[in-house]
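> Need a 3D model of the sequence below.
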Amino acid sequence: MRLHRARCQRCPWKNRPQPEGPRKLRAGIHRTDRYSSFPGAAIGVSNSETLESKNYAIMSGRNGYNLAEEVDSRYARCEIWHFPTMEHSRNHVLSYEMGNPRANRRCQVTGIHGEPALFVANFLPLEQQPDQAVYEYRVEFDPPVESRTIRYQLLDQCHIQEDFGSAFVFNGTAVYVASSTELEGMYIARHPNTNEEINIRLHSLTRLSQNHPQAIICYSIVMKSCMDMIGLKRVGKSHHDDQEKIELKECHIELWPGFEIAIKQCENRLMLCIENRFRVIRTQSVWDIMSYEYERMRQNPKRFHVKMDEMLVGATVCTRYNNKMYRVTSINYEMSPASTFTLLDGSVTTLKEYFENNYNLTVTQLEQPVIICEWKTKQVDCLPCVVYLLPELCFPTGLTDAMRQNFRFMKEFSHHTVMSPEKRRRRTENLLRRIRNNDECRILLLKWGIELTERLVSFHSWELEPEKLIGIHPQGYFGKRADMGRVMHYNGCFRGMHLENWVVVFCNTAMAQDMACQFIEAVKDFGKSMRIAVNHPLLQTCNDTTTSSYHSAVVEAMERMPTLRGRQERGHNRNFISIVRKIVLQMNCKMGGAPWKMNIPVKNAIFIGCYHYCDPMLHGRTDACVSTTDQDYTKFYCQTRSHENSNEPGANLEALRQYFVNNDRTLPEKIFLYCDGVDEEQFSSIKEQGVSLVQQACREAITSSGLKPACHRMKLAIIIVTKNINVRIFKCGADYTFTNPSPGTVVNSTITRPEKNEFYLVPSHVGLGTAKPVCYTVIYDDTGLSPDDHHRLAFKLCHLYYNWQGTVRVPALCQYAFKLASMMSQSVHGEVNKELRGKLFFL
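This is a model prediction of the structure:
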């Protein structure tokens, strides 16, 4: 059903005289393929067209979801209302209800394959009071005030606090209240530092229901205000407790424990996601480091500038006066605190005066340079934002290379930061206890109609069965806890390559020669157990252990060897056999071999892993694609492409021609495209552009192969793989004890989002710390596979990464693409050589 414009005869209600008040125009079930956002758009209508009046809104029942994104739901319940003026619209709660896109095509919660179990996630269900609305006001300051702290002080000064009560939240540009009292108007306040008169105007925007997407953002801001009330400090997106900081004096470091929280719309209700975080703050300021390095470089400006570029450019610094994080772009040694710049109001001020007026800070080092931080805005055709920072007021974050090489320091560092599931549970429960016991938090949550439940959400899900790997014997074998290293050498190699021409490079010393002989014998023994023929290598010596000597030796032997490993051990190494095993497998894979294969029931298909990598040299994006080219899914084809548009996963699908050559001049029936390194904001654009690009590549491949397009159609599935998420899943014991889930744990209910077809998968065993699930979002699928098939397929693909004797977090093709994109972007800055595209040369 399609919504037509006013002249359409099928919609006579649009030509009738309009009453003065709001009225319902139409209600019912509308078939929908795409959704648009209010105002001025028809939501829940196929091929929605812009309505002639902007005073239209979508009204519905209990649950509201973000309709600005495309979903796969086929039907939605909606009511279309018309408001003569926006004053009428403010008296109606803006909400909407959407059908679950997975309701008709999701398998049962217990799953078909695997064992059911009880799990707990780091989500806390929220109880909401009915008939509670949220009101939004836009705040304008004249003249503009840049400091968020000063803005908040101005609002508090002009007695708006008494009108709002405690049920208001200010995010820097807007005020959200839970009271229906009209607050629109002009207010006058005085700047707390300069005593300048500031005019503050509040503009009423809209009234939102509890489950409206904007209201959910308001609730997240409320919860972050509760974090402020209990004494936590905001640093970036997370809150940290500086009172419980851990000092590592050896490296001048402080560890600030904290949390990152967000309220999300899950399957049935709103939930609070709580993730533990640690912030590494250096106790030395950037100016202290500069002063030390300047003396260390014997006051040589040229060497000092080079050293500072190596240490600071690209690093992240923290400014404690506003607890924000900035990435350093460059250092300007010609600027100083006395340098001037123009404010938004057109006035000119110095950096020293700016920090004194806005943050009440005194700058003491007047000869220090200025740190410049730039980043691109999301708006098109806008200049990059530039921020000037003073080294005296900045503190580096993170660990340096020297710290990572310090074994004692890293052991102590991991002792504090690597947390078991039980430790995470205790810290989370302690946070919730602090919020519940705080009177201000209780009053604030009560006025916003929110109540925290007692326990984290628990649910039943299932663990997939262990996957069987096939080596030289067809009966296959299983790896305990998805670890194949201990049993792999007993079962041989699925496809071993004859190691004929290879070189071992070592230093010309007695100890190095002895180690080289031991290494060669171990390689031959392990190759024999893996059914890999190994010839005696060419021995290449170098004079010493310097990089230049090894480089000269490599250049001499490069034409005769497919791969190279140079390593020198001092004394006995207990991991010698493990090192030899990994080197042999890596050489075998680089030459086209495969240590094992998986029994994947999907036939006549091609699997593609795509990774979007940001290339700092080309100032754009590099797409790397790795695809399978055989029916065993153990041969791969690699390619890269650099471009500005990062939403083109189908632009590198030349592998279809390689598949056509390797499979008796036939094309695949199904294409599975797994995309990694993609932001959530790009999902809709990838669906729009990616599907059309892949389908265009399929049509070109069919035409070039001489097949008839009407007789051959390739089905497509596009799955987005997201690793960096805040979701944590724990297996719950009988006495409410948390442990890490087993490999193959799948969750596709309770904590998933209703507007997306997604599931979480834990593919690997984690012995130290907490397991991190990976989110899979199916944005397009016409292959006919059930969700249960997608779960098993993703788990199987995590076993095919040959550079690790176990499972990896993402499908192996995505991991291959990541390795390829990293190498080509950081070192080559170009595309893959055509002669190497059929080999995993980048391992």
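> going forward, measure contacts and count neighbours with C-alpha atoms only.
OK.
> what's the next secondary structure element after the one helix or strand Leu202 maps to?
For Leu202, the host element (DSSP states H and E) is strand 197-208. Note on strand 197-208: by DSSP H and E, the next helix or strand toward the C-terminus is helix 213-229.
> Show residues contacting the strand or helix carrying Leu446.
Using DSSP H and E, Leu446 maps to helix 439-447. With contacts defined as Cα atoms under 8 Å, 6 or more residues apart in numbering, helix 439-447 is touched by 166-167, 178, 222, 226, 229, 435-436, 451.
> Which strands or helices does the next helix or strand after it pack on?
Using DSSP H and E, the next helix or strand after helix 439-447 towards the C-terminus is strand 450-452. Here strand 450-452 touches strand 123-128, going by 3 or more Cα pairs under 8 Å, 6 or more residues apart in numbering; DSSP states H and E.
> Let's compare: structure for the following, please.
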Amino acid sequence: MDPKRPPFPEADQFPLGRARGLVLAKDEPLSRRGRGLGLPEVPIQFGRGIIPSVASPPVGMARGVQFPLEEAGFGRARGLLLSSPEPTVGMGRGAVMEARASLETKRSAEVKEKMPELQVEVPPIVPKGPFGTGSSLVSMFRGMGIEPAKTWGRGAAPIGHVAAGDVGLDVQPKPGVVETLSMPQKKKEHQLDESVSFMGRGFAGFGRAAMPQMTVGRGPISSSHPVPHFAAPFSSSTPLVSEDAPIPPETAPKVEVKIETVKEPLEKIGTKGNPVAIGSNYIPICCKNDSVFQYHVTFSPNVESMGMRFGMMKDHRPTTGEVVAFDGSILYLPKRLEEVVHLKSERKTDNMEITIKVQLTKILPPSSDLCIPFYNVVLRRVMKILGLKLVGRNHYDPNAVVILHKHRLQIWPGYSTSIKHTDGGLYLVVDVSHKVLRNDSVLDFMNLIYQGSRESFQDECTKEFVGSIVITRYNNRTYRIDDIEWSKSPKDTFTLADGTKKLWDHHKGTGPTTADPSSQREVITGEILLLPELSFMTGIPEKMRKDFRAMKDLSMHINVGAEQHTQSLKKLLHNINTNNEALSELGRWGLNISQEILVTKGRTLPNETICLHSASFPTSPTVDWSREVVRDSSISTIPLSCWAVFFPRRASDQAEELVNTFSRIAGPMGMRIERPIRVELRDDRTETFVKSIHSQLTSEPRVQLVICIMTGNRDDLYSAIKKLCCIQSPVPSQAINVRTISQPQKLRSIAQKILLQINCKLGGELWTVNVPLKHLMVIGVDVHHDTSKKSRSVMGFVASLNRVTFQMPNEEIINGFRVCLLAALQKYYEVNHAFPEKIVVYRDGVSDGQLNTVEHYEIPQVLKCFETIPNYQPKLAFIVVQKRISTTLYSYGADTFGTPSPGTVLDHTVTNREVDFYLMAHSIRQGCGLPTHYVTVYNTANLTPDHLQRLTFKMCHLYWNWPGTIRVPAPCKYAHKLAFLSGQYLHSEPAIQLSEKLFFL
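Model prediction:
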């Protein structure tokens, strides 16, 4: 406590009331509590201002100024106006008095310059006779600069200006003259000021304490006697009561009920292109309820156990109803209760009575985002009612299983479902899903591994199974294997709550068991131990993925066309709408699912023109220009004069034939190729390749390209070659599998594709499209997780130097965004002699839950880069690219559904209330239309929806590793390839010498 703080008055002194400031008559024994205390017969008031001597009239501690007691005036107040026997008071920032004419002009001029105008509408006040004859009124005025003909407040509070002076001025206003603005009087010149307290001078001011016979304010208005100053504030914690205005008994504060409104979607619809009818896997949902009511539930005394909370709320279903969604503190109901409901429950552990307070906090529209989670819970119940099994996050039908005996696989058809709120309202999104299971158990795979490698059996099993997903057929649950417990077997025992039980006996009855239990080891998933015999592998085996015929048989059942896709959706909708139990479950929340899928209007963007060195052509309906690109020269080609080919001895014939084919086809493609340096290796070991390449690069530093012909798919060899050529001795490299070039009838087309890829890696440019935006830089960003260090991520960053060339720094994490961007801007300046005026960033690999992170973390990094360059403020558009979405599009015509054509865009109804759109840029030969979702998070480049959509479609034409359109913009694809190479094989940043080439293709 401050030692200078004045003592608090004794309890037997006059009772005080509570207010923000009151003016009391001189003979009135009571005053109210303000921010300081005022007692008529006690010479001290407590505030934040000054304190007078004992002989002086009672004053408070104020931040304002003082004037002689006989002067009539008032200070700034938030308080009440009292009846006519008391001095006339009002509400303002000071007192009104007559000042000397010599001061009026000077102070008025200063005040007009300093005071802001009040921008608040003032309600008219009708006076009822002389001011002060009415009852006490509460005023809430806070403004300044009021014209002297208006009053403002919750009562008829007169508002006046204050006459003020500076130190050393002797102001002698006439006592007793107060001008009130609610009564017409002779107009006077006024001056207005606010100032701090000055000792020994007569001033009008405001403070924080109420004062008898004076106006109510934030401080007292006192005599001009010198008063000592206390800087320490003082506040009272003793409740004070006034007979004039008794305080009502304490009641609980009323919680304001908020009504959530649905935001209108933004204007984001483009106009370019041809209108087409588009179907989608969105099914409209109607909600019969007008509102959903949110309540806050509190337990007194507090109940920590969530299970106990749920049990107590379940006991009060007669009050809340059977339809509830409760998470432990927030309760959602489709019906409205009283604003505050008190319930009683008994805690079973100690028989203590618990008071449950249920208070209404918010009224939600049925399509609110807060309602979506428990709508999806209802949907999961409906899927269970239909007999579908939940495996992972999707539901499958084990009764409709498809068995592929030849490949020992099972395919479970099913659905991926969710309820979303989009621009068009509430929709059920349904996608067809398939679960691939193997007929072989984990034990079967263990036996195969044991037969192949007995010495390293445990290591091979760990490598094969850890991280894999298995399913137990007895409960249809999936698990991820974390480890294998070699020290345990099914004959071991474990303890349950009811005693000790053998694990083997525990699993009896869960399925057929034929193996010797003592020979099995336990598979660990978290804290769960699984039997290998009862655990079945899921997913497609890696060996099968490389088998073309096996994948073709599998894709016939998995990659369903648009018509089959929609038929599966309609079958699910029919099952829901014909099942009374499912309809009853939906009806509890007032949900009604339509039986028809959504059909709306979209657009097909205009076809682009592909430009080569001396030719240009429009794209075909299949957006494939593989023939045209090899018939004419590329935009720019790099002569290949010094290059080396490394191959093992058994692949010498294929290597020679490939080099000869290069020589024959290079001319028409505009490339000039010299004979290579041929290096034949005695074997295909990794050490042999690495030593030979390193020796050749050391002896011949002018080598432009290294080509390695490998036997088989060997990741260790590929990784070693890339580390050597990308980090240690930076040079573009090309790895070719000998099987790829072993078929003479396909060698020419394969060699053409390899030559195009080599030209890109050397720094050449293949084709382009017309981009009207000048001085534009396009950036692609993607992140890949490093396989060697799980906690580390690799960011691929690809920025265009001009319309057709790209520059690719690489960073391990997204924190290096600024470093990459500054390097790209510097390189752009070197090439174009100016910085880009517009920058468009395509950011891949971001989910809906990470959009806020992008907006508040990554975009500021980009903006800070511009601050490091003097007088440089480019326009920026930041677009998030999302590929992993559940939206499917179909073309619609003549009552049939098909695959939409490339360039189909949909920017309404199914969009998510952002500046977003769906674009399907690539051609689909088999399956459904899988678009890409683009969300514009930041846009100061003034790019319209048409600009963003067409620019994105153009960028999908510029991936030089594929003569056609791809699913994402080319910079994103390049960034993905770069990040994948660095995170999967290099585990380090590539050499800076390669940063201007597409060496990672």
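> Mean distance between the helix holding Leu446 of structure 1 and structure 2 after superposition?
Mean deviation of helix 439-447 of structure 1 relative to structure 2 after superposition (mean Cα distance after the TM-score superposition for structure 1): 1.4 Å.
> Just tell me the aligned range of that helix in structure 2.
Aligning helix 439-447 of structure 1 against structure 2 (TM-score structural alignment) gives residues 580-588.
> Just the buried residues of the matching stretch, please?
The neighbour-count check on stretch 580-588 of structure 2 (16 or more other Cα atoms under 10 Å) flags 582-583, 585-586 as buried.
> Quickly name whichever of those is closest to Glu110 of structure 2.
Taking Cα to Cα as the measure, Glu110 of structure 2 lies nearest Leu586 of these, at 70.9 Å.
> that older thread, name the helices or strands packed onto the strand holding Leu202 of structure 1?
Right, strand 197-208 of structure 1 is packed against strand 134-142, strand 185-190 by 3+ Cα pairs under 8 Å, 6+ apart.
> For Thr770 of structure 1, which of those strands is the nearest?
The closest of those to Thr770 of structure 1 is strand 134-142. By Cα to Cα, the value is 37.1 Å.
> report the angle between the axes of the helix or strand following the closest one and strand 185-190?
As assigned by DSSP H and E, the chain's next helix or strand after strand 134-142 of structure 1 is helix 148-157. On the basis of axes from the mean of the first three to the mean of the last three Cα atoms, to 10 degrees, helix 148-157 of structure 1 is oriented at 110 degrees to strand 185-190.
> Show me which residues of the next helix or strand after helix 148-157 of structure 1 are buried.
For helix 148-157 of structure 1, the following helix or strand on the C-terminal side (DSSP H and E) is helix 160-164. Within helix 160-164 of structure 1, the residues that qualify as buried are Phe164, counting by 16+ other Cα under 10 Å.
> average offset between helix 160-164 of structure 1 and structure 2?
Averaged out, helix 160-164 of structure 1 is 8.9 Å away (mean Cα distance after the TM-score superposition for structure 1).
> Give me the mean deviation of the helix or strand just after that helix from structure 2.
Where DSSP H and E defines the elements, the next helix or strand beyond helix 160-164 of structure 1 is strand 168-170. For strand 168-170 of structure 1, the mean deviation from structure 2 after alignment is 6.9 Å (mean Cα distance after the TM-score superposition for structure 1).
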